[in-house]
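[1] Sequence first, then the predicted structure, then my questions.
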Amino acid sequence: MTNNFKASPADDATLLKVVTDYAYALDVLDQYDHQVLAISDTTEEELYKISYEEAMWAINGLREKFGGSSLFGNEKDDSFQGSLAAIYQTFDGQYVYPSIEEKAANLLYFVVKNHSFSDGNKRIAAFLLVWFMEKNRILYCADGSKRIADNALVAITLMIAESKPVEKEMMIKVMVSLINGKN
């Protein structure tokens, strides 16, 4: 089968615009396909450290937004405290997750995967991610736009929920690529 399509100058301009506008996303996908995705362009200076008490206060406020169900945000065990503590782990005096973006991505991952609550785990995880980013002043770009779009937040949260534990590191790299300084 032969292709008889002949591009016009307008088609060439459209193609160039789309490729240019989405070059970063296409590069991330290429790096993912070749298993060379790396963490880069992150923020080291932490302005805010999330605490269990403050996180539970925020979750209780979120509960009201979702109808006040007693199951929403109801802890099943102590794993939520473990999720929060895990993002501040150190080894040999250095943070295991040194950047805000790495802490944020791991917070999302741990809260989704540990399934610490009777109901609302994905919503709580996504909320805590953006709340943590806002408290550390990385939620918005310099021009005021969101660093992570609503649809990207939904997609990555669901992708993490469906992922296998052996895929954790790649999930974190994808998440950091969505929220790093290049976005």
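    It's in.
[2] Every contact and neighbour count from this point should use C-alpha atoms.
    Noted.
[3] For this protein, just list every one of the strands.
    90-91, 94-95 (DSSP state E).
[4] ok, and which of these has the densest surroundings?
    Highest mean neighbour count of those: strand 94-95, a mean of 12 (counted as mean count of other Cα atoms under 10 Å).
[5] mind listing what residue 108 touches?
    When contacts are counted by Cα atoms under 8 Å, 6 or more residues apart in numbering, residue 108 touches 125, 126, 128, 129, 157.
[6] and here's the other structure:
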Amino acid sequence: MKKRKPEIKKGEIVIYESQGGPRLEVHLEQETVWLNQKQIALLFGTQRPAITKHLNNILKSGELSKNSVSSILEHTAADGKKYKTQFYSLDAIISIGYRVNSKRATQFRIWATKTLRSHLIQGYTINEKRLMQAQNQFKELQKTISFLKEKSSHKLLAGQEKEILSLLESYSKTLSLLEQYDKEKLTLSKKAKGKFILKYEHAKEVIGKVKKRLTVKKEASNLFGQENSEKLKAILGNIYQTFAKKELYPSLEEKAAHLLYFVIKDHPFVDGNKRVGSFLFVYFLDKNNYLLKKSGERKINDNALTALSLLIAISAPREKDKLIKIVTNLLAG
């Protein structure tokens, strides 16, 4: 996200008020909210140095990219003067909220997994007037979100609330999707063409290295990555299959999405199908130079990939097309 210098005059709305806590007026822009460090400290009932420490750790660890979650905004202070201040987006606010140890932060975490999710993952803006104006536009979005929300209650996804929230927020913000929702039709995103072909030998090499690393960490058994007949070869053949000399999955996004789906659902291994599927998915995208956004962030980070893998694992066969569309649009967005 490029640095912008808008003046904060319009669009100020209340998004959060804890019991006995602060009532914050914040800026809504680009379908997210922005707070400065002072406001974040007030929100979580702590001091600004603590917020600075958590922000530095978040950025240093690579969980978020500074260019994507921060922006210099110009605002008018109580003294009537205009100041340029660093503001942070909802992604950063949520990440900080899961690190701060305070009563208000605990209240926020409870609120974030319930109230905030109920607004964002249904495609609603917090502004009620804008919601009414956009109802028709978001019909198709709500259908997809309803599917994901239903799956998020599955026992295998217990404890994944933050990941589901982050995944669905990214999904709902994709501009290319919004244009399609205008037409009330979600389609496959087919933008990229990959040059790297994932062959069986490549896959076996990657799986071997992954198993060796996980075994050292005592996170994999001898059965991890052990093939179940020749299903892996069949899967790799499927993603490159043709009909009348035309590929059935011509785009890089489609190939990657089907690779992830087939490995998880077809169980080509005795153990570790979700993990192997995720590793091969990342490897395939990386070899095709399609793993990262321009900002340097992963298009689908580890937490979101974990949530997607679980969603695929618990899905019914009839829901395959929905999941493929979700993955392709997240990659292309």
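    Now that the structure is in, tell me what you want to look at. Every value quoted in this text rests on a predicted model; they were computed, and no experiment measured them.
[7] Between the contacts of residue 108 of structure 1, identify the one with the most neighbours.
    Most neighbours among these, by other Cα atoms under 10 Å: residue 126, with 25 neighbours.
[8] and the closest residue to that one other than its chain neighbours, how far is that from residue 130 of structure 1?
    In space, residue 126 of structure 1 comes closest to residue 108 once its chain neighbours are excluded; the distance is 6.3 Å by Cα to Cα, 6 or more residues apart in numbering. Per Cα to Cα, to the nearest Å, residue 108 of structure 1 is found 9 Å from residue 130 of structure 1.
[9] counterpart of stretch 238-253 of structure 2 in structure 1, which residues?
    Under TM-score structural alignment, stretch 238-253 of structure 2 corresponds to residues 86-101 of structure 1.
[10] Name the residues of that stretch that are buried.
    By neighbour count on 16 or more other Cα atoms under 10 Å, the buried set for stretch 86-101 of structure 1 is 86, 87, 88, 97, 98, 99, 100, 101.
[11] Among the residues you listed, which ones are in helices?
    Those of these mapping onto helices are 86, 100, 101, per DSSP state H.
[12] In structure 1, which residues correspond to the one helix or strand residue 60 of structure 2 maps to?
    Using DSSP states H and E, residue 60 of structure 2 maps to helix 48-61. Under TM-score structural alignment, helix 48-61 of structure 2 has no counterpart anywhere in structure 1.
[13] Which one of the ones in helices among the buried residues of stretch 86-101 of structure 1 is nearest to residue 146 of structure 1?
    The shortest approach to residue 146 of structure 1 among these belongs to residue 101, at 14.5 Å (Cα to Cα).
[14] circling back to that earlier point, which of the contacts of residue 108 of structure 1 sits closest to residue 70 of structure 1?
    Closest to residue 70 of structure 1, out of all of the contacts of residue 108 of structure 1 and judged by Cα to Cα, is residue 125, at 17.7 Å.
[15] Contact partners for that closest one?
    Going by Cα under 8 Å, 6+ apart, residue 125 of structure 1 touches 107, 108, 109, 111, 112, 157.
[16] Give the aligned equivalent of it in structure 2.
    Checking TM-score structural alignment: residue 125 of structure 1 goes with residue 277.
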